[in-house]
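[1] This is a predicted model, with the sequence first.
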Amino acid sequence: MKIHKEGRRILFFTLLALLAVNLLLLQFNRPAETFNRIFVGASLVAFLILLQFFRSPARRLFTHEDLIIAPADGKVVVIENVHESEYFDDMRKQISIFMSPINVHITRNPISGVVRYFKYHPGNYLVAWHPKSSTKNERTTVVVESEVGPFVLFRQIAGAMARRIVWYVNEGDEVSQGEEFGFIKFGSRVDIFVPIDTEVKVQIGEKVKGGQTIIAQLKV
């Protein structure tokens, strides 16, 4: 299993800390043998959970110029028409994907094109499914002019557990559909805003895979 670069340092120091604590317990807490065994088991489980969170599975990416591909693994929690105020200042169709701690947390470009706008917003850490998390939480906003014309906006949104968003794009960059544009550490959400006449291909509650699941089709 490949480990994402964002997790290697965290995993290394976590492993060192767990090993140190367990060795100290085994050395100086020998009478409490049962407790020591339980702690060793709990440490192993905790490390394996952290390890799977930072996994980076191989993906056969699906690409097509007028299709919007899921930017992340998770569950579709919002499909609605909303007023997008940060960039478009008009009505857009919003599709939101909630990423639980057990999902792969790599975020991918939902479409190919040129980054016309990028901004990082510090903010709160409301639970990721809270309606105001899209505008109140720590987040990034990326707007890409697609190869077929329409502009697509997408946001990485931190959740109650996520305390760090990482991004790899800047204004003016050319991006390719399915490639990584960032990583969100622990539970989080990604919102996509597309033109109102975009045809949505998923339903509320549907589970999607980043870089593979078609979530919408642009009108061109």
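    Done, it's in.

[2] Only C-alpha atoms from now on, for both contacts and neighbour counts.
    Noted.

[3] What distance do you get for the nearest residue to residue 183 once chain neighbours are set aside to residue 149?
    Counting by CA to CA, 6 or more residues apart in numbering, residue 183 lies nearest to residue 106, which is 4.7 Å off, once chain neighbours are set aside. Applying CA to CA, to the nearest Å, one obtains 26 Å for the distance of residue 106 from residue 149.

[4] Which one's more surrounded, the two?
    Between residue 106 and residue 149, counted using other CA atoms under 10 Å, residue 106 has the larger neighbour count: 25 against 14.

[5] Contact partners for that one?
    Taking CA atoms under 8 Å, 6 or more residues apart in numbering as the criterion, residue 106 is in contact with 56, 72, 73, 180, 182, 183, 184, 210.

[6] give the contact list for the closest residue in space to residue 198 that isn't next to it in sequence.
    Taking CA to CA, 6+ apart as the measure, residue 198 lies nearest to residue 218, with 4.9 Å between them; neighbours along the chain are not counted. By CA under 8 Å, 6+ apart, the residues touching residue 218 are 66, 67, 68, 150, 194, 195, 197, 198, 199.

[7] hang on, the fifth one packs against residue 92?
    By that I understand residue 194. Yes: between residue 194 and residue 92 there is a contact at 5.7 Å, judged by CA atoms under 8 Å.

[8] Show me what the helix or strand where residue 141 lies is in contact with.
    Under the criterion DSSP states H and E, the helix or strand holding residue 141 is strand 139-146. Where contact means CA under 8 Å, 6+ apart, the residues beyond strand 139-146 that reach it are 65, 111-123, 151-158, 165.

[9] Below is an additional structure, to be compared with the one above:
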Amino acid sequence: MFHKEGQKIILLTFFLVTTTVLLAQFYIEIPWLRWALQITALVVLILILQFFRNPKRNPIKNFDEILAPVDGKVVVIEEVEETEYFHDRRKQVSIFMSPVNVHVTRYPASGKIKYSKYHPGKYLVAWHPKSSTDNERTTVVMRTPKFGDILYRQVAGAMARRIVNYAEEGENVQQGEDAGFIKFGSRVDLFLPLDCAITVRLNQKVIGAKTCIAAAIERKDHED
């Protein structure tokens, strides 16, 4: 199954690869050159297909857990000052996505979208400390039953040139649902309350809509 954001690119790539293979077969007489060109074209098609894959995930929804919004590796776990929306201290967990990871973004929790904003910006490498505030990015804030307001941020990397964000203010969303897509290398930052328990470690590989990132510590529920 492939993500809808990749449909046009997949069709165009398939057409170009098919054309290249056929032209090489009929017009290139040197065998090794013909095979090299055909194999290269097929490899490009395979890479495009694997990048836009969209494996079906059906998480068991749990208000007490924040699930990973994307597949990738945890590269940051620290307490920081969040300056765009909260303007206070938060626990930040950042997940780096390499080009071989699934690049679908999924809602980390169920709740109501309170804030959704796109920011144009630079294309620093995704692990750069300033990428979260300087790069092209989208910021989404959700009101959740157990964690109160949480923020996740899609951050473009050096290769990414388009972030797709489906979150709309006022919308009620469900944990694990498709929230967007980032094309070609990126990272997602989570900003969580200080009184939650982080359940992952640095360099741990996580799976979107499956791996628990944080668990709620017993607290008073928040209301809309």
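    Sure, I can see it. Just so you know, these numbers come straight off a predicted model, no measurement behind them.

[10] where's whatever residue of the second structure lines up with the residue nearest to residue 183 of the first structure relative to residue 83 of the second structure, distance?
    Aligning on TM-score structural alignment places residue 106 of the first structure opposite residue 104 in the second structure. Computed as CA to CA, the residue 104 of the second structure to residue 83 of the second structure distance reads 26 Å.

[11] Could you do residue 148 of the second structure as well?
    18 Å.

[12] With residue 41 of the second structure instead?
    From residue 41 of the second structure over to residue 83 of the second structure the distance is 45 Å, taken as CA to CA.

[13] which stretches of the first structure form helices?
    If DSSP state H is used as the criterion, the helices of the first structure fall at 5-28, 33-53, 133-136.

[14] Where in the second structure does the first one align, residue-wise?
    For helix 5-28 of the first structure, the aligned range in the second structure is residues 4-27, judged by TM-score structural alignment.

[15] In the matching stretch, which residues are buried?
    Residues of stretch 4-27 of the second structure classed as buried under the neighbour-count rule (16 or more other CA atoms under 10 Å) are 6, 10, 13, 14, 17, 18, 20, 21, 24, 25.

[16] Which residue, other than its chain neighbours, is closest to the fourth one?
    Think residue 14 of the second structure. residue 45 (6.5 Å).

[17] Same check on residue 91 of the first structure?
    Leaving out its chain neighbours, the residue that sits closest to residue 91 of the first structure by CA to CA, 6+ apart is residue 83, at 4.3 Å.

[18] show me what contacts the aligned partner of the one you found in the second structure?
    Residue 83 of the first structure maps onto residue 81 of the second structure when the alignment is built from TM-score structural alignment. Contacts for residue 81 of the second structure (CA under 8 Å, 6+ apart) come out as 87, 88, 89, 90.

[19] Okay, and which of those map to strands?
    With strands identified by DSSP state E, the entries of the contacts of residue 81 of the second structure that belong to them are 88, 89, 90.

[20] And residue 177 of the second structure, what's its match in the first structure?
    With TM-score structural alignment as the matching criterion, the partner of residue 177 of the second structure in the first structure is residue 179.

[21] Am I right that its match is in contact with residue 113?
    No: with contact taken as CA under 8 Å, residue 179 of the first structure and residue 113 are classed as non-touching, separated by 11.8 Å.

[22] how much space between the residue nearest to residue 183 of the first structure and residue 59 of the first structure?
    12 Å.

[23] now swap in residue 2 of the first structure and tell me
    Residue 2 of the first structure is 12 Å from residue 59 of the first structure, where distance means CA to CA.

[24] One more: residue 66 of the first structure?
    Between residue 66 of the first structure and residue 59 of the first structure the distance, using CA to CA, works out to 20 Å.

[25] More neighbours: which of these two?
    Set side by side, residue 66 of the first structure and residue 59 give different neighbour counts by other CA under 10 Å, the larger being at residue 66 (18 against 11).
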